[in-house]
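Participant: here is a sequence with its predicted model. Questions after.
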Amino acid sequence: MEFECYQELIEKDTTHWWFLGKKKFLDVILDRYTDNGNEKCALDIGCGTGGIIEQLGARGFKSFGIDNHEIAFNFCQKKNLPVFKADAKQTGFEASSFDVVCALDVIEHDEDDLAIIREVKRILKPGGIFIVMVPAHQWLWSHCDKMNHHKRRYSKKSLLNLLNREFRTLHISWIHCSIFIPASVIITLRKILQKDQVRYTNPTHYTNLLMNYIYELEKNTYRTFHYLPFGTSIAAAAVKDPAPY
């Protein structure tokens, strides 16, 4: 990820409607597939500014994070968060260490996403839950993907096939439904006009209020139906089945 992308992440992680929306979707999945807290251990892979570590901790988990980028690691350390500098393919944790592992907008950064999936399986306890979010639709590829050093965007089929190689997938759905149509139009027009896509803009206070309200509605729809019909990203939850006797 480019340096300026990390700077944007630090500045916007707690205020920008998109990042807050992602946390709303995570809450829905955690509510459905995990038992909050009870001294269970959770790991956020590619923890960035540590927002997800804090979100998991607030739910009662013993939460930890890893990131291999110096800026992210140092930022989390300054916040006194339990973070380790490590690679997603070689985390350094003992086998069967965690009840929940999250990789939110992470695996698309690595050429070998299967190696990450296998490492997650290794460090998850039997019956543990893996929660993953990825950017969707290769045709939505844009300058933003290049700046974030993405290797790919996913279809539901490609993500499902990847997860099912090591896990039993419990749930998969589109997310960020409300911005799908405007994002599709803007990205397509920018490609036609050959203009680079602007990354995360600084929304006004009222824009943030409006989008947070829209995302609250989207979250409630997601919670009720456990599915959204389209979106710019995909969310999935998978379980590590106990080894057969």
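Facilitator: Yes, it's here. Numbering: from 1, shown residues only.

Participant: make it CA atoms for all contacts and neighbour counts henceforth
Facilitator: Will do.

Participant: ok, now which ones touch the spatially most central residue of the chain?
Facilitator: The residue lying closest to the centre of the chain (Cα atoms, centre = their mean) is Leu104, at 1.5 Å. Contacts for Leu104 (Cα atoms under 8 Å, 6 or more residues apart in numbering) come out as 44-46, 131-134.

Participant: what strand or helix carries Glu54?
Facilitator: Glu54 belongs to helix 51-58 when assigned by DSSP states H and E.

Participant: next, count neighbours for His137.
Facilitator: By other Cα atoms under 10 Å, 16 other residues sit near His137.

Participant: any idea how far the lengthiest helix in the chain is from the chain center?
Facilitator: Assignment by DSSP state H gives helix 205-225 as the longest helix of the chain. Distance of helix 205-225 from its chain centroid, counting by Cα atoms, centre = their mean, to the nearest Å, is 18 Å.

Participant: which residues are contacting that helix?
Facilitator: By Cα under 8 Å, 6+ apart, helix 205-225 touches 16-17, 20-21, 24-25, 28, 177-178, 227-228.

Participant: tell me which residues of it come out buried.
Facilitator: Going by neighbour count (16 or more other Cα atoms under 10 Å), the buried part of helix 205-225 is 208, 211-212, 214-216, 218-219, 222-223.

Participant: ok, second structure coming up, stack it against the first:
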Amino acid sequence: MERHTYERMAEIDGEHWWFTARRRIVAALIEAQVKPKPGARILEVGCGTGSNLAMLQRYGRVDAIEPDGPARALAERRSGLSIQSGLLPDGVTLEDGAYDLIVLLDVLEHIPDDAGTLDYLRSKLAPGGKLLLTVPASPWLWSAHDVIHHHQRRYTKDTLTRVVEGAGFRIRHRTHFNTILFPVVVALRAANKLLKREAADDAMPSPLVNRILNATFGAESHWVARRSLPFGVSLGVVAEPLIR
């Protein structure tokens, strides 16, 4: 991503409704679908400025990877962790069979070789380990937001399933999310295209609107962890390696 995009994320990711609600959804998925053992080893791939690390540390001992230098430095200051650099699938060295949970939270869409990356990460999971990933859904929602954030693609349920299963995983749970606000997002992106607005849709709303959006999006955590929602702005998957 561009430098100003990381800087903007660092300014808002502690309070912005999308980041805070997504953390609740990810936590719900971990608790319902992963159920990590005490002292689990967890790896976050593409931790950015580190806004998810404290949440992940509730479930075990966390390692992280982040290729962007300034973002990695900020994540280290926030978390106190030593965070590895490098690009997947070929520029990172990880221990085989080391992790009980590997998470990629809106990261896979940035990586040109998504299949190769998942194939590499599969061997880094311990027996019984799980992969948890979230990605942007619905390619027809492609907009300036995706361009600014350097997305390679948006996924459908079928395309995400193919890349995960093709990398040697079995999907345990798969669902769309950000479903309640889906019509609002569609309308905003359509308006931006019509008006030729070339900006990411991540502005910080007023405190009242931010609280309403946070509560609305975050309410999905009760459903997403156990049900498969049929549509939404994002997709989430929990998967485990096939035995080969």
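Facilitator: Looks like it arrived, so ask away. In this text, all values refer to a predicted model and were calculated from it rather than measured experimentally.

Participant: about what we covered before: give me the contacts around the helix holding Glu54 of the first structure.
Facilitator: 13-14, 23, 42-44, 47, 62-65, 81.

Participant: again, but for stretch 165-176 of the first structure
Facilitator: Contacts for stretch 165-176 of the first structure (Cα under 8 Å, 6+ apart): 21-22, 25, 117-118, 121, 156, 160, 163, 226-241.

Participant: if you set the cut-off to 6 Å instead, what comes out?
Facilitator: 227-228, 230-240 (Cα atoms under 6 Å, 6 or more residues apart in numbering).

Participant: buried members of those residues into PyMOL, please.
Facilitator: Command for PyMOL that selects the buried part of these, burial taken from 16+ other Cα under 10 Å:
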select buried, resi 228+230+231+232+233+234+235+236+237+238+239+240
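
Participant: now do the SS call for His199 of the second structure.
Facilitator: In this structure residue 199 of the second structure is Ala, not His. coil (DSSP: H, G, I helix; E, B strand; the rest coil).

Participant: for it, give its distance to Leu188 of the second structure.
Facilitator: When Cα to Cα, to the nearest Å is the yardstick, Ala199 of the second structure and Leu188 of the second structure sit 12 Å from each other.

Participant: and Ile42 of the second structure, by the same measure?
Facilitator: For Ile42 of the second structure, the distance to Leu188 of the second structure - Cα to Cα - is 36 Å.

Participant: the more surrounded of these two?
Facilitator: Ile42 (26 against 13).

Participant: the first structure: helices as residue ranges?
Facilitator: 3-12, 17-33, 51-58, 70-78, 113-123, 143-147, 156-163, 180-193, 205-225.

Participant: what packs against the strand ranked longest in the second structure?
Facilitator: Longest strand in the second structure by number of residues (criterion: DSSP state E): strand 125-136. Counting contacts by 3 or more Cα pairs under 6 Å, 6 or more residues apart in numbering; DSSP states H and E, strand 125-136 of the second structure is packed against strand 99-105, strand 234-241.

Participant: mean shift between the longest one and the first structure?
Facilitator: After superposition onto the first structure, strand 234-241 of the second structure lies on average 0.5 Å away from the residues it aligns with, using mean Cα distance after the TM-score superposition for the first structure.
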